[in-house]
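S.K.: return atomic coordinates for the entry below.
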Amino acid sequence: MFARLTPVVKYLLLINIALLLIPSVLNLELSGIFGLHYIFAENFKPFQFITYMFFHGGFGHLLGNMFALFIFGPMLERFWGAKRFFIFYMITGVGAGMLYGVVNFVEMQQLESAAQDYIENPNYEAFNAFIRDNASYAYRQWYDFIDAYGENQGSREYINASVQRVKEVVRFQGNIPMIGASGAIFGILFAFGFLFPNTELFLLFPPIPIKAKYLVTFYAIYELYAGIQRTPGDNVAHWAHLGGMLIAFILLKIWQDNRRKFY
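M.R.: Model (predicted):
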């Protein structure tokens, strides 16, 4: 099975696996250094637009991305050659990170604006609304405080404490790093569907055949929907996935003069 691996795909697999296993064995937390942060966060560094794509949040996260690379990467590398495939992988990954950075910037500006509105006019109802809309994860851990605040709404102590918690939400959200190769992987998925649209793939769940072009279309629609209709607790970087697809489309159009068809 592994005989089908091409050189760049093989090395990408090894690097990503190593950067999950080695820090785990040595008990090192590297995502805070190499993951992609909000551009105005204190932990942001420009090199993170590259390094974020080589770190993952756990075995399941790594397995999903590397399985897709293993399935779709070798055919593209044989089609383009190692150099062009590596360039494609890196550009789609970096481009996905940049698009995510733009969306994250807009979201953080909205969060900071909502926080400032609360700080200027703090009250129990506004605090509940802020937490519900921007930090639903905090309801459980702050339940006792929220309950006590409701019973002491005029207390300056609780008002000041609520302001500090709102600021804490902004700091926390701004320092969550994005990690994973998903942007580049979705670029590879898009390229496969673009170049080999009528190739039939056999899904595991549900176990049915589907043409590559339909699978790519489904993923694109789903990621767009999930990115717009963001559900509480969803920590998937849907806009990075779409960014990988968008950059892949642009690159493929640029390279289209040299395109050969394979079905």
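S.K.: going by C-alpha atoms from here, please, whenever you check contacts or count neighbours.
M.R.: Will do.
S.K.: what's the longest helix in this structure?
M.R.: When the chain is parsed with DSSP state H, its longest helix is helix 82-120.
S.K.: one more, for comparison:
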Amino acid sequence: MFIRTESFSQYIRQYPVVTTLITINVVIFLLTLLPVIGDRVFVAGLGANYLIEQGEYWRLVTPMFLHAGFMHLLFNMFSLFIFGPELEKVSGKARFLTVYFLSGIFGCIATFFVYDSNFTHVGASGAIFGIFGAFGALVYYTKRMLPQLRQIILPIIGLGVVMTFIGPNINAAAHIAGLIVGFLIGLSFFHPKRIISWRKPKAVPKR
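M.R.: I've put the predicted structure just below:
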């Protein structure tokens, strides 16, 4: 289910939202590597609680597009590359973006309220955990119909939560908030009645 077999061109065509998000994150990371301008870009978007307290509310969004090093970027973008396409395909572009952005934003909001003024953070992990949460909601509704999804997603969620609390320098508030928000949004999006309404054929206007 999560094995990517598409060619590069097929992947871009079939999953434009995921492709765009990966591209934006990579481009911004490359910008942060440039002399002078790189530091300015990073500092301008850094999730710094003390600056949010002063009214710089864009920092509740911009940290989602910044990463603290290549491995940080690689881990998050690889997760998006593998798991994002299935959610984009199942939910549609607009709903996928809703899960991604709201999970990421609420992850930043949780970070602001949980940690002290000196706390700073970057990374798309809250949004990535939102994707896992949305899949968790899909598992909740499908249960026996998609056993393969359940066998893959539940261990990944469990492992992700465990690593959140035992790994170094991990923003636990963003991870857990993103996971919960993604799950709650998924409960709404993937409710059986709503899915049926998606699939109803649209009436053809008479001429």
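S.K.: what comes up buried for the longest helix of structure 1?
M.R.: Along helix 82-120 of structure 1, these residues count as buried under the neighbour rule (16 or more other C-alpha atoms under 10 Å): 82, 85-86, 88-101, 103-105, 108, 111-112, 114-115, 118-119.
S.K.: please, where are all the strands along structure 2?
M.R.: 47-48, 120-121 (DSSP state E).
S.K.: which one of these lies closest to residue 79 of structure 2?
M.R.: With distances scored as C-alpha to C-alpha, the stretch of the strands of structure 2 nearest to residue 79 of structure 2 is strand 120-121 (19.1 Å).
S.K.: what range does the closest one cover in structure 1?
M.R.: Per TM-score structural alignment, the counterpart of strand 120-121 of structure 2 in structure 1 is residues 177-178.
S.K.: neighbouring contacts of that stretch?
M.R.: 31-32, 35-38, 52, 237 (C-alpha atoms under 8 Å, 6 or more residues apart in numbering).
S.K.: what do you get for stretch 47-62 of structure 1?
M.R.: So stretch 47-62 of structure 1 is contacted by 15-17, 19-20, 31, 33-37, 90, 93-94, 97-98, 178-184 (C-alpha under 8 Å, 6+ apart).
S.K.: aligned to residue 32 of structure 2, what sits in structure 1?
M.R.: Per TM-score structural alignment, residue 32 of structure 2 is aligned with residue 23.
S.K.: which ones are touching the residue nearest to the spatial centre of structure 2?
M.R.: Note on structure 2: the residue nearest the mean C-alpha position is residue 127, at 2.4 Å, using C-alpha atoms, centre = their mean. Residues in contact with residue 127 of structure 2, defined by C-alpha under 8 Å, 6+ apart, are 64, 99-105, 107, 178.
S.K.: need those in a markdown table (columns: distance to residue 134 of structure 2).
M.R.: Formatted as a markdown table, those follow (distance: C-alpha to C-alpha, whole Å):
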| residue | distance to residue 134 of structure 2 |
| --- | --- |
| 64 | 18 |
| 99 | 7 |
| 100 | 9 |
| 101 | 12 |
| 102 | 12 |
| 103 | 10 |
| 104 | 13 |
| 105 | 15 |
| 107 | 15 |
| 178 | 10 |
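S.K.: which of those residues lies closest to residue 11 of structure 2?
M.R.: residue 100 (18.8 Å).
S.K.: aligned to residue 13 of structure 1, what sits in structure 2?
M.R.: Per TM-score structural alignment, residue 13 of structure 1 is aligned with residue 22.
S.K.: do residue 74 of structure 1 as well
M.R.: That one, residue 74 of structure 1, aligns with residue 85 by TM-score structural alignment.
S.K.: distance check, the residue nearest to its match when sequence neighbours are not counted against residue 41 of structure 2.
M.R.: What sits nearest to residue 85 of structure 2 in space, not counting adjacent residues and going by C-alpha to C-alpha, 6 or more residues apart in numbering, is residue 15, at 5.8 Å. To residue 41 of structure 2, residue 15 of structure 2 is 28 Å away according to C-alpha to C-alpha, to the nearest Å.
S.K.: how many neighbours does residue 172 of structure 1 have?
M.R.: Residue 172 of structure 1 is flanked by 12 other residues according to other C-alpha atoms under 10 Å.
S.K.: Provide the aligned range in structure 2 for stretch 158-165 of structure 1.
M.R.: Using TM-score structural alignment, stretch 158-165 of structure 1 pairs with nothing in structure 2.
S.K.: hang on, the earlier thing: which two in the contacts of residue 127 of structure 2 are spaced the farthest apart?
M.R.: Among these, 64 and 99 lie farthest apart (C-alpha to C-alpha), at 13.3 Å.
S.K.: next, count neighbours for residue 169 of structure 2.
M.R.: 9.
S.K.: residue ranges of the helices in the stretch 1-150 of structure 1, please?
M.R.: Under the criterion DSSP state H, counting those that start in this stretch, helices of the stretch 1-150 of structure 1 are mapped to 7-26, 31-34, 48-51, 59-80, 82-120, 124-134, 138-141, 143-151.
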